[in-house]
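> only geometry, no sequence info:
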C-alpha cells in the first residue's frame, strides 16, 4: 500500500481514483496546450497530443470529448462557479451582492478568469483561446452551461425570469473579463488596469441591480 493510499481522507475530499483522474486531466491538458502554443491549435492533430501524453487516442477522447476541450479544461471548474457563489452565500446577502463581491475578490487576486492577469503564460494562453474561432465557440457552450446552473441556483417561480437574470449576469462577467484582457493584451500591466477594472465591475453590477427584480438582485 502506498503512502497516498494509506493516508486518511478528509470528509468530502476526493478519493484516490478521483485524484488520479484529475491528475490525468491536468497532465493531458497541459501537454496539449504546450503543443498548441508552440505550433498552433489547427496544426496539431489529436494523435500528436495523445503521443505527447503517452496515452492512446481512444483514451484521450474518453477524457476529452473534443479537441477544444483539451484547452477549455482550464475553465471546467468555473462552469458552476456562479451557481456555487449563490448557493453558498450568507443568508442575508443577495445573489447579486455575492456575485459582485466574488468578482471583485477575483480582481484583487488577479484571477485569470477575470481577464486581469498579466503573467506571460496566462497572456499566451488567452491569445491561443481568443485567437482560435473554434475555441471561442466552445467557450460559449461552457458559458451557456454556467447560465443554466446559475438560473437553477437563483430559483424563483418563473424559470424564464431566472434564466434571463442569469444570462445578464454571465454576460456582464464575460464582457468585464474581455475588456480587462483587451487592455492587458495591448500592453498594460494588471496593476495599471486594476483601478478601472474595479470601477467598471461596480458600475456594471450597479446596472444589473437596477434592472433585475428584487428577488434576484
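That came through, no problem. Treat the numbers as computed from the prediction; the structure is a model and nothing was measured.
> Please make it C-alpha for all contacts and neighbour counts, starting now.
OK.
> which other helices and strands contact the helix ranked longest in the chain?
In the chain, taking DSSP state H as the definition, the longest helix is helix 159-185. Applying 3 or more Cα pairs under 8 Å, 6 or more residues apart in numbering; DSSP states H and E, one finds that helix 159-185 contacts helix 133-154, helix 190-211.
> Redo these as JSON lines? Include mean neighbour count and distance to residue 26.
Formatted as JSON lines, these follow (neighbours: other Cα atoms under 10 Å; distance: least, Cα to Cα, whole Å):
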{"stretch": "helix 133-154", "mean neighbour count": "18", "distance to residue 26": "18"}
{"stretch": "helix 190-211", "mean neighbour count": "15", "distance to residue 26": "26"}
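> Quick one, which of these gets closest to residue 86.
Residue 86 sits nearest to helix 133-154 of all the helices and strands packed on helix 159-185, at 6.4 Å, using Cα to Cα.
> can you list contacts of that closest one?
By Cα atoms under 8 Å, 6 or more residues apart in numbering, the surrounding residues in contact with helix 133-154 are 68-69, 71-72, 75-76, 79-84, 86-87, 95, 129-130, 159, 162-163, 165-167, 170, 216.
> Buried ones among those?
68-69, 71-72, 79-83, 86-87, 95, 129, 162-163, 165-167, 170, 216 (16 or more other Cα atoms under 10 Å).
> so of those residues, which ones are in strands?
Using DSSP state E, no member of the buried ones among the contacts of helix 133-154 sits in strands.
> okay, pairing it with this:
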C-alpha cells in the first residue's frame, strides 16, 4: 500500500473516531450517560453496533476519546524539551502555558461546552473510573520518556507527576464548577502549580541525569 493511501485511510479512521464520539457526547449531554445505549449511538452515527465497538471497546471510551491526544502529552513535552532544560522545568512551563491559554486539560476553562463536558465526566462514576486507565497509560509513556533504563524509578517519578497534574486540574475545575470564573481562579492556579513543582523538586522527585 502506498504511503498516500495509508495516510488517507488513517485520516478517515480519525474522522470516524471524532464524528462518532461527538455524536455520543451530544446525546449523553442531552439525556445523561446512563440513559443512552450504545445501540442508539450507533444508529445516530449511522454505523453498526459491531463497527462502533471496533473503534470504541467500551461505552466510556466514546467520551474519553477526547483525552486520547493527551495520553502521551507529558511524555512528548519531556522528550521534546530543549537541551539544558530539566523534565520538571519543561512540564512546569507547559502547564503554566496551558493555564494562560485556558487549556481544558488544566481544569482552568469556563467555556460553557467545556463546563458541560466536565460535568458529564466528573458526574459519572464509570467515566471517572475509566479515566484512571487513561492516566495509567500516561504514566507509562512519561516513565519511558524520563528514563527507560531505570523503569521502577521512572515509574515512581511519572506517577507523582501525573498525580500532581491531575490534582491541580481537579482543584481548578472544582472552583469553576462552584461558580468562579477562569480569570478569578487563574492567580491561585498559577501559585498552586508553582508550589506543586517546588514540592516535586524538593524531594518527591529527582530528575534522572542528563
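Happy to help now that I have it. Predicted model, so just to flag it, every value in this text is computed and none were measured.
> Format the helices and strands packed on helix 159-185 of structure 1 as a markdown table; extra columns: distance to residue 23 of structure 1.
Listed next are those as a markdown table, based on distance: least, Cα to Cα, whole Å:
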| stretch | distance to residue 23 of structure 1 |
| --- | --- |
| helix 133-154 | 21 |
| helix 190-211 | 30 |
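> So which of those is nearest residue 54 of structure 1?
Closest approach to residue 54 of structure 1 among these is made by helix 133-154 (24.0 Å; Cα to Cα).
> Where in structure 2 does stretch 184-194 of structure 1 fall?
Mapping stretch 184-194 of structure 1 onto structure 2 (TM-score structural alignment) gives residues 176-186.
> what about the longest helix in structure 2?
Using DSSP H, we find that the single longest helix of structure 2 is helix 3-31.
> And it, what's buried?
Using 16+ other Cα under 10 Å as the burial criterion, the residues of helix 3-31 of structure 2 that qualify are 16, 17, 20, 21, 22, 23, 24, 25, 27, 28, 29.
> Show the subsequent helix or strand relative to it.
Counting by DSSP states H and E, the element after helix 3-31 of structure 2 in chain order, helix or strand, is helix 38-45.
> Would you mind getting the average deviation of the next helix or strand after that following helix from structure 1?
Going down the chain from helix 38-45 of structure 2, the next helix or strand is helix 49-55, by DSSP H and E. On superposition with structure 1, the mean distance recorded for helix 49-55 of structure 2 (mean Cα distance after the TM-score superposition for structure 1) is 0.6 Å.
> what range in structure 1 does helix 49-55 of structure 2 sit on?
Aligned by TM-score structural alignment, helix 49-55 of structure 2 corresponds to residues 57-63 of structure 1.
> Just the buried residues of the matching stretch, please?
Using 16+ other Cα under 10 Å as the test for burial, stretch 57-63 of structure 1 gives 60, 63.
> Kindly state which residue of structure 2 is aligned to residue 102 of structure 1.
Per TM-score structural alignment, residue 102 of structure 1 is aligned with residue 94.
> what does residue 148 of structure 1 give?
Per TM-score structural alignment, residue 148 of structure 1 is aligned with residue 140.
> go on, residue 47 of structure 1?
Using TM-score structural alignment, residue 47 of structure 1 pairs with residue 39 in structure 2.
> Can you verify my assumption that that match contacts residue 50?
No - taking Cα atoms under 8 Å as the definition, residue 39 of structure 2 is not a contact partner of residue 50, at 9.5 Å.
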